[in-house]
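Colleague: below are the sequence and a predicted model for it; my questions follow.
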Amino acid sequence: MAAIFLSVASLTTSVQANYWGSCNDCCPDVTVGVDWLYWSPCASDRHFALTTEGIDSEVNVKTHYLCDEWDSGVRVYGKLGNLWNGFNGGLIYTYINPKTSGSVEQIGNNGVVFSFGLPIPEEGRGLLQGSRLDAKWELQYQTLDAILSYSIDVTQNRCFKIEAFSGLTWVDVKQKASYTLDQVGGNEIEIRVDFDRNNDFWAIGPCFGLNTSFRFCDCFNIFGLVKTSLVVGESKNKDVIYGTRGSSETSTFVTVTAKDKCFCFPGLHLATGIDYELCLCNITLDLRLGWEYVQWINAPTFPYYELDGLGVRSAPSTNDLTMQGIFLGLNTTF
């Protein structure tokens, strides 16, 4: 659903946290790695349907929500150490495609209705109550980070590292939601109303942060990451309502498009975990396991529609796109 979802859009999580500053002296300059992500998107306003129970003054209204599912993603990265005067350079790409769905059915006089407004003319509003409502939501999320980092020796302790970094973050998010409302007569669908929604946005801007790494025993490290970013970009929305009556052909009721060519919002990325480092001659292998949290604050999402007399009024909307979960990764330095 609307939502989602990484923040460092998922900049570096483990990636930066550990391999940027290792206690192992046998590593030369080039690091490449991959992380398997297992994240869950989290967003407010995930409701899609209302049902009622009772009669007269004892009516109870129940709101139905899409559940947050867990999905797999991937992050690949590369680092070039000692690029210039102790500075390191790196690229990190993150991709995840979470999906979820829900369904509500209620036969009878009360039926099922949408829990949000639709951009439909007054003469068509009687179609917005049915016997069954199905909902699907999908998020395609990807980020690319170009990072320049520098180690800060503040403790004279080789096994405790602090590294400051900055660079550019690019985030691209595509959200899709589809709703199908059926009005059933007997055993057949008499009227079907479909509402398809698309919200796409991209943004780019600076990012800043710190990595820490502490070796607490041979070959084992604890690492952490804090990253903030501020991005500027554009978004576009397209909502389409169409319906089918009986066996007739599908017809389009309403198409609404909107575009915002300039918006700005911040991001946050946190990560922590543990890694195991093994050095073989001039090659270092690093296995990492950790947890991370990615949030884009007030990111664009699907617009809201409000009834305005006989018409419909729309308003741009924002929401926090949040994802959190675990990662498991392997990198090699040579």
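Modeller: That came in fine, so what should we check first?
Colleague: CA atoms for contacts and neighbours, from now on please.
Modeller: OK.
Colleague: any buried residues in the helix or strand hosting residue 268, and which?
Modeller: Per DSSP states H and E: residue 268 is located in strand 251-280. Under the neighbour-count criterion of 16 or more other Cα atoms under 10 Å, strand 251-280 has 253, 264-277, 279 buried.
Colleague: can you pull the contacts of residue 255?
Modeller: Taking Cα atoms under 8 Å, 6 or more residues apart in numbering, we find residue 255 in contact with 238-241.
Colleague: 7 Å - rerun?
Modeller: Each residue near residue 255 by Cα atoms under 7 Å, 6 or more residues apart in numbering is listed here: 239-241.
Colleague: what of residue 258?
Modeller: So residue 258 contacts 236-238 (Cα under 7 Å, 6+ apart).
Colleague: PyMOL command for the buried members of those residues?
Modeller: Buried residues within the contacts of residue 258, by 16+ other Cα under 10 Å, are selected in PyMOL with:
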select buried, resi 236+237+238
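Colleague: mind putting the contacts of residue 258 into JSON lines with secondary structure and distance to residue 208?
Modeller: Converted to JSON lines, these look like this (DSSP: H, G, I helix; E, B strand; the rest coil; distance: Cα to Cα, whole Å):
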{"residue": "236", "secondary structure": "strand", "distance to residue 208": "28"}
{"residue": "237", "secondary structure": "strand", "distance to residue 208": "30"}
{"residue": "238", "secondary structure": "strand", "distance to residue 208": "34"}
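Colleague: which residues of the stretch 151-300 of the chain fall in strands?
Modeller: Counting by DSSP state E, counting those that start in this stretch, the stretch 151-300 of the chain has strands at residues 160-185, 188-217, 220-245, 251-280, 283-308.
Colleague: quick one: closest of those to residue 44.
Modeller: Closest of the strands of the stretch 151-300 of the chain to residue 44 is strand 283-308, at 11.1 Å (criterion: Cα to Cα).
Colleague: second structure for comparison follows:
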Amino acid sequence: MRKMKLGAALMVLMLGGVFGQAQARECHEESSGCCFDFDVGVDFLYWKPCVDDLDFAAKVSGNIEDVDRPLLVSYKSICPDWEPGFRITLSRENAWKCFGLSLAYTWFESGDSGSARADNGERIAPTLVPPTFVNLKNVGFPNENSFFDSGRGKWEMEYQTFDILLSYQLAFGSCHTLTPFFGVQVVKLDQEIKGKYEDTLVGTFEEGPLSDLSVTTIDSKWKSDYTGAGLKLGTSYTYALCGDFKLFASAAASLVIGDSDTSSQFSFRQTTFEESTREDYMHVKDDDCCHILPGCHLQLGLAYDGNSCGCDWTFKLGYEFVAWTNVPTYRRFQESADVLQPGGLMSPRQISGSEAQIAQSNLVNNGTIGFHGLTVGLNVGF
């Protein structure tokens, strides 16, 4: 049995050597000329982003003590719409020792917004500002709640990648072609989230007419700029159908390491009936230590090969899915720095930023962002 295994191994090695020599000779013969042929591809992308945790407010209604109409908290989120993008590819077969070389640049930008307003007994609870800033609203009005009349949120993103890949084409019969590839990928992902909350407290002062006792506005802005580079590997597959049609599929995985420049800004402004104005500010800077992003990229579609004026071209129509994990996310603070002062009155202005719990928040490097949608492309050989 051992001799049979050794014999089989030797036969595999001999066949591999013969196949390798034949392939090397064929590649050498194809690349020995002076023509530096290359392909240029342009893909039109129509993708929809899918992003974690884009809620900006919650509508609150009902009563926690009412069994028939219990307290209801309904979150309002930003839902990004479909947006266009593009990808440009420059490639050459047998660029180096039978390996193909390709350079690809992808650009995609998206942005959307949402708003919520309190109607019919509803209240607006903000989700993009620290609890300390929410509680600042009632420093001079301890008997009022800390809800708001309206809330707005806006999200923007710019996504760019640059790939440098080597590939090796393997043909199986006359219909199947498998092309493994590997190389380097650079990723740049910039995001920005803004929030705005407004409330007008209407009441009477010293038995006077109804008037605005206070007008409160809270603004928030979160910005994250991530840049990383790492390895990308995968394989593509084509199956020749009747005529010049063929099916294509591709699967790739990436692992990039980079830094994220992430920060948050909050501002509070309140004007009271006495025409006095109070303003408070808070800036948060996240650590930008090395940050790892795993990613995947899937493609599936139909292609058609043709020739015009001596140039080969390929038209393709397909579906793509891209996903990245460990993406930087919005920092949401969980605790308020407010404490009860002697006499039972809150004084957040005196202690805001001086209590340790002001830094308590969720994890901020565990988000997921993905894109999926249609791809229409044209590759032309020169």
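Modeller: Cool, got the structure. Everything numeric in this text was worked out from a predicted model, so none of it was measured.
Colleague: picking up where we left off before, which one of the strands of the stretch 151-300 of the first structure lies closest to residue 317 of the first structure?
Modeller: Of these, nearest to residue 317 of the first structure by Cα to Cα is strand 283-308, at 5.0 Å.
Colleague: could you give the angle of the helix or strand following that closest one to strand 283-308?
Modeller: The helix or strand immediately downstream of strand 283-308 of the first structure is strand 311-333, counting by DSSP H and E. On the basis of axes from the mean of the first three to the mean of the last three Cα atoms, to 10 degrees, strand 311-333 of the first structure is oriented at 180 degrees to strand 283-308.
Colleague: what are the buried residues along strand 311-333 of the first structure?
Modeller: 314, 318-333.
Colleague: likewise stretch 97-107 of the first structure?
Modeller: Under 16+ other Cα under 10 Å, the buried positions of stretch 97-107 of the first structure are 97-106.
Colleague: with stretch 155-166 of the first structure instead?
Modeller: 159-166.
Colleague: which one of those is nearest to residue 45 of the first structure?
Modeller: residue 166 (33.4 Å).
Colleague: what about that closest one, distance to residue 100 of the first structure?
Modeller: Using Cα to Cα, to the nearest Å, residue 166 of the first structure is found at 35 Å from residue 100 of the first structure.
Colleague: also residue 273 of the first structure?
Modeller: Residue 273 of the first structure sits 28 Å away from residue 100 of the first structure, going by Cα to Cα.
Colleague: again, but for residue 109 of the first structure
Modeller: With Cα to Cα as the criterion, residue 109 of the first structure and residue 100 of the first structure are 29 Å apart.
Colleague: how near is residue 185 of the first structure to residue 191 of the first structure?
Modeller: Relative to residue 191 of the first structure, and taking Cα to Cα, residue 185 of the first structure is found at 9 Å.
Colleague: elements contacting the lengthiest helix in the second structure?
Modeller: Longest helix in the second structure, counting residues (DSSP state H): helix 2-30. When contacts are defined as 3 or more Cα pairs under 7 Å, 6 or more residues apart in numbering; DSSP states H and E, helix 2-30 of the second structure packs onto no helix or strand at all.
Colleague: quick one: residue 223 of the second structure and residue 262 touch, right?
Modeller: Yes: here residue 223 of the second structure reaches residue 262: they are 5.6 Å apart, a contact under Cα atoms under 7 Å.
Colleague: residues contacting the counterpart of residue 89 of the second structure in the first structure?
Modeller: Under the alignment (TM-score structural alignment), residue 89 of the second structure pairs with residue 77 of the first structure. The contact partners of residue 77 of the first structure, taken as Cα under 7 Å, 6+ apart, are 32-34, 91-93.
Colleague: cutoff 8 Å now
Modeller: Contacts of residue 77 of the first structure (Cα under 8 Å, 6+ apart): 15, 32-34, 90-93.
Colleague: just among those, which is most surrounded?
Modeller: residue 15 (29 neighbours; other Cα atoms under 10 Å).
Colleague: that residue corresponds to which position in the second structure?
Modeller: Checking with TM-score structural alignment, residue 15 of the first structure has no match.
Colleague: same question, residue 142 of the first structure
Modeller: By TM-score structural alignment, residue 142 of the first structure lines up with residue 160.
Colleague: one more: residue 279 of the first structure?
Modeller: Using TM-score structural alignment, residue 279 of the first structure lines up with residue 307 in the second structure.
Colleague: and the gap between its match and residue 89 of the second structure?
Modeller: Distance from residue 307 of the second structure to residue 89 of the second structure, by Cα to Cα: 19 Å.
Colleague: picking that back up, would you mind measuring from the match of residue 89 of the second structure to residue 164 of the first structure?
Modeller: 18 Å.
Colleague: so for residue 116 of the first structure, which of the strands of the stretch 151-300 of the first structure sits nearest?
Modeller: Using Cα to Cα, the nearest of these to residue 116 of the first structure is strand 283-308, at 7.6 Å.
Colleague: quick one: list the elements packing against that closest one.
Modeller: Secondary-structure packing of strand 283-308 of the first structure (3 or more Cα pairs under 8 Å, 6 or more residues apart in numbering; DSSP states H and E): helix 14, strand 188-217, strand 220-245, strand 251-280, strand 311-333.
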